[in-house]
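Peer 1: Fold the following and give me the result.
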Amino acid sequence: MTLTQSLLLIAALIAASAFFSLAEISLAAARRLRLRQLADDGDTRAQKVMQIQEQPGHYFTVVQIGLNAIAILGGVVGEGALTPYFALLFEVWVAPALAQQLAFGASFICIVAVFLVFADLFPKRLGMNNPEQLAMRLVGPMQLCITVLKPLVWLFMRSTDGLFRLLGLPMQREDTITSADILAMTEAGAQAGVLAAREQQVIANVFELDTRLVSSVMTSRDRIAWLHKDDPESVLRARIVAAPYSAYPVCEGDIDHVLGYVDAKDMFHRVLSGQPLQFDKGLPLHKALVIPDRLTLTEVLEQFRLAGEDFAIVVNEYSLVVGVITLNDVMSTVMGDLVQTVDEEPQIMRRDENSWLVDGVTPIGDVQRALDIDELPHADEYETLAGFLMVMLRRVPRRTDSVSWGGFTFEVMDVDSHRIDQVMVTRGGPAAAPGTPARPA
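Peer 2: This is a model prediction of the structure:
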C-alpha cells in the first residue's frame, strides 16, 4: 500500500471514528425535555432518540465496537505507513536498530494525536453545542449500524446485562426531574443571559412556597388593624384612616374572638352612598377563613382557592390569633421586589458594601439569599431573623446584643416591647470569623 493510499485510509478511519464519537456524545447530552418538544411538533426522529435513551444498550454497544475496531485498525495502518519514513529520517542521526524503535514511537504518537484531536475532542465538543439536532440526524445511520452488527451486539449485550445483574445495577436510564434540576437550569439560564436575574428569582420563589410557612409572610398579631363589633362610626373611620388596608378582622372583646371580617370595598361603597358605617346598621360582616400557622404557602393558596377567599386569620395550636394573611401577601412573596411600591420600605436595606439594615421579622431565607449564606445553625427552630437571634442567644435579645456567624455580625439596633425591630448585619471583622458561636455583646 502506497503512502497516499495509507493516508486516505487513515482519513477515512478518522471520519468513521468521529461519526461514532459524535453519535455517542449527542445521545448522552440530548435533553429529554427539548426532544419531547420536538416530538410534539411532529418530528419522528426526536421520538426515536427518546426511545433509544430509554434503552441505550444496543446503541452504545455499536458505538464502542466501532470506536475500538477503528482505533486498532488505525494503529496498524498508521504504524505500517509512517514507521518506514520516520526510520529513514532517524537513521541520519542514530543506528538503524535505534532508528526503527524511535520511528515506531513517533508514528504511534502521530496517529494518537491525530485521532485524539479529529476523532475525539473536536466531534465531542461539536456534539455538545447542539446535541438534540445532531442526535436526530445520526439516529438513522446508527439504527442501520445496529441492524448490520446485530449478532455482535446481541453477544456483547448479553454479557453486559449479565454483569449488571451480578452487580445489582439498574438496567434502564432514570429521567425523573426534580425541582432542584429545574432551579439549576434557571440559574444556568440567568448566568447565560437567557433569563433576567429577577425572573430567575421569581421562579425560585415559586418553589419556595412548598417550604415557607405562613408565619414567614403573615402580618403578625401586634401589627393587625382590627375593629370592634360595637365601635361607633367615628371610631371605625378613625381606625381606617390610621391603618388603610383591604380587609379588617372584626372581633368581640379582644382579638382572639374573631367574628369575621369586613371588606374595605364595602365600607367605601357605604360611605359614598351616604349609608351608616356600623355593623348593627347593615355594614356586611363576612365569615373569616381561619387557618393554622403551620401551613405552607402552597397549602394557603389551596385554602384560598377552595374557600374562594383572599383573606385569612392565622391561629396557633391554642386557637389564639397570631396573624392575618392575604392573597397579595403570598403573591408579593413570589414576585419579590418586582411589585414593591415606591412608599414601601424594604425589609433588607443595603447600607454599603459590607453592611445591611434588616427588619427583625424578615424571613430567614431572604436574609440568607441577601447575604449569600448557604446555611445557618438550628435552621428548623426559627423562620425569621428575630427567631435566629433568639435561638442563638437563648433569650429575648436586648438592644446592642450581637451574634456572629459565618463571617457576619448580627447586632440588634432597636427593640420595641420585646420585638426586634432592626438588626444591623456587618460582614467581616475579628468577631465575625466563620463558625464563631453566638455571644451577647
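Peer 1: all contacts plus neighbour counts: C-alpha atoms, from now on.
Peer 2: Will do.
Peer 1: Arg351 - how many residues pack around it?
Peer 2: 12 (other C-alpha atoms under 10 Å).
Peer 1: List the residues that contact the residue nearest to it when sequence neighbours are not counted.
Peer 2: Closest residue in space to Arg351, ignoring its immediate chain neighbours: Leu357 at 6.9 Å, by C-alpha to C-alpha, 6 or more residues apart in numbering. Contacts for Leu357 (C-alpha atoms under 8 Å, 6 or more residues apart in numbering) come out as 348-351, 422-425.
Peer 1: if you set the cut-off to 10 Å instead, what comes out?
Peer 2: 346-351, 410-413, 422-426 (C-alpha atoms under 10 Å, 6 or more residues apart in numbering).
Peer 1: same thing with Ala192?
Peer 2: With C-alpha under 10 Å, 6+ apart, Ala192 has these contacts: Thr186.
Peer 1: same question, Leu236
Peer 2: The contact partners of Leu236, by C-alpha under 10 Å, 6+ apart, come to 226-230, 242, 267, 277-278.
Peer 1: before we move on, which element is it in?
Peer 2: helix 233-242 (DSSP states H and E).
Peer 1: this one next, for a side-by-side:
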Amino acid sequence: MASIIFGELLPKRLALAHSEAIASRLARPIQAVARGLGPIVQLLSGTTNTLAALFGVKESTETIPVSDEELRYLLEQGKRAGVFSSTEQGMVERVLRLDELRVEELMTPSVKIVWINADEEAEVTWRALVAGGHSHFPVYQGSRENVVGVVSVKALWANTAAGLPAKPADLATPALIIPETIPALRALEQLQKAKQRVALVSDEFGSITGILSLLDLLEAIVGDLPSHEDRQRARVVKREDGSWLVDATLPVEDFAKEIGKGADHYQLDGDYQTLGGFIVHHLARVPHEGDAFLYRGHRYEVVDMDRHRLDKILVTPQKG
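Peer 2: Got it, this is the predicted structure:
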C-alpha cells in the first residue's frame, strides 16, 4: 500500500499540480542520469530483444498513430483544464470532420450557379455578373458541357478599369474539376495544390453538379452558418415607413413571401434567382445608384452599389 501511495499516486499528483516547476528543476538531473545509465539501458534492451527473438517476437519500430477519438478526448481534457477555449475546441473538431464530409454536402449546387457564355455581348455578361453577386464564375462556349474555365470578377474589373480587353474567355483560368464524392479535406488539398480558389464539381458521368470554393471550406471549419430564416431576416429590414431595405442576393421567392405574394410574383424565366437579378433583368443593363421603377404595386430603387455589384435595394409599397 505504501509503495503504491508514495511510489505511484503521490508523485503523479504532485507532478500534475506543479508540472512546470518540477519539470524545470528536474530536467538537467534526469538528463545527466539518462546519459550515465545509457550504456546499461542499451545492454538490458539488447538482451531483452535477443531473448524475445528466440520466441519469435520481433521488436516493433512502428509508431502507434493517434486516432481522431483520442485527439477529441485530449481536446476535451484540455478545455476542462483551461488550455483550450470552447471556440478553439470546436474549430479543431470541425477540421477533423472535414475528412468525413463529402464535397456534395458543401458545394453550391448547379441550379444556383451563374454561368457566363463566352459568346455573349459584354453588356449581357456584366448584367449576369452583377446579378450573380459571386467572385468567380464558370465560363462555357457553345454548351455548358464545354467549360472554358473559371473567371474572377476581380480580373475582369481590373482589365476594365485599365482600359484593357475584358473578355471572360480570355481571362478565364483552367477549371479544376473534382468528384462530388471525395472528402472535403481531399478537396482542400487539391485546391491548394492547384493554387485555385474554386473548383467545379462533377458527378460520376462527368456532368457539372456544383461549384466549391475555399470560402465554403472555411465556413465548414469556422462554425455553423446561420439558418435560412436567420439569413433572410438579416437580409430584409422592414422600416417604420413600411418599406423594405433588401440585400440584392436575397432569392426572389423569399422576398415574395415577405411581401405576401405568391411564387409567381416575379415571373421567373430562369435568367435570375435573386432580387438583384430581377433588377438587372428589368433594367436590361448594369444598374446605377438611384435607378428606380414601379412593378406590381411596389417601387424598386437601387440605393447602394459596391463598385460594380448591386448591394442594397429599397422596396416601397405604392398606395392605390
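Peer 1: Put one on top of the other, what's the TM-score?
Peer 2: Laid over one another, the chains give 0.54 as their TM-score (TM-score structural alignment, normalised by the length of structure 2), with 222 aligned residues with a C-alpha RMSD of 4.1 Å.
Peer 1: Can you tell me the SS state at the residue nearest to Arg351 of structure 1?
Peer 2: Per DSSP: H, G, I helix; E, B strand; the rest coil, the local secondary structure of Leu357 of structure 1 is strand.
Peer 1: That one matches what in structure 2?
Peer 2: Aligning on TM-score structural alignment leaves Leu357 of structure 1 without a counterpart in structure 2.
Peer 1: Now do Leu357 of structure 1 against Pro346 of structure 1, distance only.
Peer 2: 10 Å (C-alpha to C-alpha, to the nearest Å).
Peer 1: Read off where the helix or strand hosting Gln192 of structure 2 ends up in structure 1.
Peer 2: Using DSSP H and E, Gln192 of structure 2 maps to helix 184-194. Matched against structure 1 by TM-score structural alignment, helix 184-194 of structure 2 falls on residues 297-307.
Peer 1: now, which of the contacts of Leu236 of structure 1 lie within strands?
Peer 2: Using DSSP state E, 227-228 are the members of those that sit in strands.
Peer 1: Show me which of the contacts of Leu236 of structure 1 are buried.
Peer 2: Taking 16 or more other C-alpha atoms under 10 Å as the criterion, what is buried in the contacts of Leu236 of structure 1 is 226-229, 267, 277-278.
Peer 1: Redo those residues as JSON lines? Include distance to Ile25 of structure 1.
Peer 2: Below are those laid out as JSON lines (distance: C-alpha to C-alpha, whole Å):
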{"residue": "Trp226", "distance to Ile25 of structure 1": "64"}
{"residue": "Leu227", "distance to Ile25 of structure 1": "67"}
{"residue": "His228", "distance to Ile25 of structure 1": "70"}
{"residue": "Lys229", "distance to Ile25 of structure 1": "71"}
{"residue": "Met267", "distance to Ile25 of structure 1": "67"}
{"residue": "Leu277", "distance to Ile25 of structure 1": "73"}
{"residue": "Gln278", "distance to Ile25 of structure 1": "74"}
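Peer 1: coming back round to it: any residues touching the helix holding Gln192 of structure 2, and which ones?
Peer 2: Residues outside helix 184-194 of structure 2 that contact it (C-alpha under 10 Å, 6+ apart) are 95-107, 175-181, 195-199, 201, 212-214, 216-218, 220.
Peer 1: and these, which of them are in helices?
Peer 2: With helices taken from DSSP state H, the overlap with those comprises 95-97, 103-106, 214, 216-218, 220.
Peer 1: Just name the closest of those to Glu301 of structure 2, please.
Peer 2: Asp216 (31.3 Å; C-alpha to C-alpha).
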